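In: no letters, just coordinates:
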């Protein structure tokens, strides 16, 4: 049901969505104590490729829960939200791991495919492997942005079967309606700043794929792409079994399957997130009985910075991980 338990209010000196995002990404603190330390493992995928998994080295009891975080577009264990969740996990004695989507750990994966917003098959084998390797730990999972849509899509596709793997899941600032989010990021300020930022990372990776697999796509057309719609049309959609971007965004979105989720699930979306238009957010009728909707007016895209001290500076991003992490722990 709709809940007001996360009634976030941004610091007075961060009015509007874009400043909240930029501050959280570039200037806000991610942890109270020392930064997390990681142990990296390489997992072979069922199709002979690999992903890299970072597991936090802080101590936790053998029976403590394991929190798995699925990062967003071009994210990693170094992303501000991943570090903030590591800080939360260490403070609460929870084991913590960040599996990297293919190509996001600093090394290009081998197969032609990469990753995408509806990659629920990849989510499935990753979660099942965690469950097999940690049979004494209850498993909880959170996905941020792209990772959240893929996680919710997985839960909707699995239905009651998901309960045999995880106790609870959450998505944070995820574009559960990919068409609405995709068109939003291609307009105005978003196109000038965020689209360019993503393309600077994604295009070189795609060209690396072309070197690995000559003829995979048209190089000149990819270099001419100026937004995610064009990029997905040339690269993401055809490489992952979709007809085109429109087909990809329609079939990969989690919103149409939210009502099929049978495990406790939380969907947190700020209503001032320009990546995810408020009118596209799910209603309770869309979500069904097992999904809790948190939709605060402020927070922007994964930011949710909080202030402290006499001047309200410099801000911290633990408000969101604390609220989401405690919700997940309450549903063990």
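Out: Right, received. Where do you want to start? This is a predicted model, so every value here is computed, not measured.
In: CA only for contacts and neighbour counts going forward, please
Out: Will do.
In: and residue 128, how many neighbours?
Out: Neighbour count for residue 128, taken as other CA atoms under 10 Å: 16.
In: assumed it was part of a helix.
Out: Yes: membership of residue 128 in a helix is supported by DSSP: H, G, I helix; E, B strand; the rest coil.
In: tell me the SS of residue 60?
Out: coil.
In: chain neighbours aside, what residue packs nearest to it?
Out: residue 93 (4.8 Å; CA to CA, 6 or more residues apart in numbering).
In: could you give the number of residues near the nearest residue to residue 205 once chain neighbours are set aside?
Out: Excluding the flanking residues, the one nearest residue 205 by CA to CA, 6+ apart is residue 108, at 7.2 Å. Residue 108 is flanked by 17 other residues according to other CA under 10 Å.
In: and residue 108, how far is that from residue 197?
Out: 19 Å (CA to CA, to the nearest Å).
In: same thing with residue 306?
Out: To residue 197, residue 306 is 25 Å away according to CA to CA.
In: cool, and residue 257?
Out: From residue 257 to residue 197 the distance is 30 Å (CA to CA).
In: those two: which is more packed in?
Out: residue 257 (20 against 13).
In: the structure to be compared is supplied as follows:
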């Protein structure tokens, strides 16, 4: 498959590209091995491995960070986990707090710039399962988070290479984009997911969020959620301050490991501001913008045999770093 993305002829539309993976990938092809990692603050994150990590600890490793309200059940996540196993590598999806189907215990939540759990996990699994070539891929929110982690850790990042896909590298402009036109459909979908999870958490752990169920029900925008919940928990002034402090784009020059960033020009979640100035990027960062692909879509092939381009492009790009 070409490194350049060619969409299915009848599905060049960005919304079709965004939604198609949920249609052609209804069920995972892989049954993961689940593991719960207890954290030092009394909370936990759940891990979905492509196979038993103890027996496969000698294999190159790919860590997958999902998007907002994503999980193993997200087509891009279980698809990449299965693609990783096909390559003979060991894959793992690190679920952000509360995203594996069970509310997390503590008041902390995940967000676009929250790198503490990723940093801890990346060090932990090297200690437990040994030193091998390791790469990471982050999708959407997970991509922005991964970029923040890579920039923060620089040459000391616990990965050999990384891929960032459909990441909202400038959070404020992307938030504004989601509040307009047909993109509001996606905002409602994401907000409803956040509110469902927050409802489950408040019922199980009353007082674990800085609002009650009635106040939660009244939230109408992602910006509202970030104003009332994310900003208050993490000490940001408001959503705008959170967006400003956690946008990864200004930090990209601090990344030191080989990194591929992929955006689609027609991504309905993105704004033009996410596109980096190529002249300002270090030589270790490769930027690819495709004409089509939607948001974490990139479905190619034919109607009878659709193909997930990312599941070929990402492993192909990572191979020199995982199999040196």
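Out: In hand now; what should we look at? Model, not experiment: these values are computed from the prediction.
In: so residue 82 of the second structure touches residue 32, yeah?
Out: No: between residue 82 of the second structure and residue 32 there is no contact under CA atoms under 8 Å: 9.2 Å.
In: who's more crowded, the two?
Out: Between residue 82 of the second structure and residue 32, counting by other CA under 10 Å, residue 82 is the more crowded of the two (23 against 20).
In: nearest residue to the more buried one in space, please, no chain neighbours.
Out: residue 30 (5.8 Å).
In: show me what the one you found aligns to in the first structure.
Out: In the first structure, the residue paired with residue 30 of the second structure is residue 36, using TM-score structural alignment.
In: in what helix or strand does that match lie?
Out: Using DSSP states H and E, residue 36 of the first structure sits in no helix or strand.
In: so it sits against residue 86, correct?
Out: Yes: assessed by CA under 8 Å, residue 36 of the first structure is found in contact with residue 86 at 6.5 Å.
In: find the residues that touch each one of the two.
Out: Taking CA atoms under 8 Å, 6 or more residues apart in numbering as the criterion, residue 36 of the first structure and residue 86 both touch residue 56.
In: of those two, which one has the most company?
Out: Using other CA under 10 Å as the criterion, residue 36 of the first structure and residue 86 rank with residue 86 on top: 31 against 19.
In: assign a three-state SS to the aligned partner of that one in the second structure, would you?
Out: Taking TM-score structural alignment, the alignment pairs residue 86 of the first structure with residue 81 from the second structure. At residue 81 of the second structure the chain is in helix, as set by three-state DSSP.
In: does the closest residue in space to residue 81 of the second structure that isn't next to it in sequence count as helix, strand or coil?
Out: Nearest residue to residue 81 of the second structure, sequence neighbours excluded (CA to CA, 6+ apart): residue 91, at 5.6 Å. Secondary structure of residue 91 of the second structure, reduced to three states by three-state DSSP: strand.
In: residue in the first structure matching residue 91 of the second structure?
Out: Aligned partner of residue 91 of the second structure by TM-score structural alignment: residue 96.
In: same question, residue 129 of the second structure
Out: Under the alignment (TM-score structural alignment), residue 129 of the second structure maps onto residue 134 of the first structure.
In: in terms of secondary structure, what does the longest helix along the second structure contact?
Out: As assigned by DSSP state H, the longest helix anywhere in the second structure is helix 184-204. Identification of packing neighbours for helix 184-204 of the second structure by 3 or more CA pairs under 8 Å, 6 or more residues apart in numbering; DSSP states H and E yields helix 171-178, helix 213-217, helix 222-225.
In: give the buried residues for the last one.
Out: Across helix 222-225 of the second structure, burial judged by 16 or more other CA atoms under 10 Å covers 222, 223, 224, 225.
In: excluding its backbone neighbours, what's nearest the last one?
Out: So the one you mean is residue 225 of the second structure. residue 219 (6.4 Å).
In: which residues in the first structure form helices?
Out: 17-26, 80-92, 120-133, 146-158, 178-185, 188-190, 196-212, 219-224, 228-231, 237-239, 245-252, 284-287, 319-330.
In: tell me the buried residues in the longest one?
Out: Of the residues in helix 196-212 of the first structure, those buried under the neighbour-count criterion (16+ other CA under 10 Å) are 196, 199, 202, 203, 205, 206, 207, 209, 210.
In: once you drop chain neighbours, what's closest to the third one?
Out: The shortest distance from residue 202 of the first structure to any non-neighbouring residue, by CA to CA, 6+ apart, is to residue 74 (7.6 Å).
In: can you report how many residues neighbour the one you found?
Out: Neighbour number of residue 74 of the first structure under other CA under 10 Å is 19.
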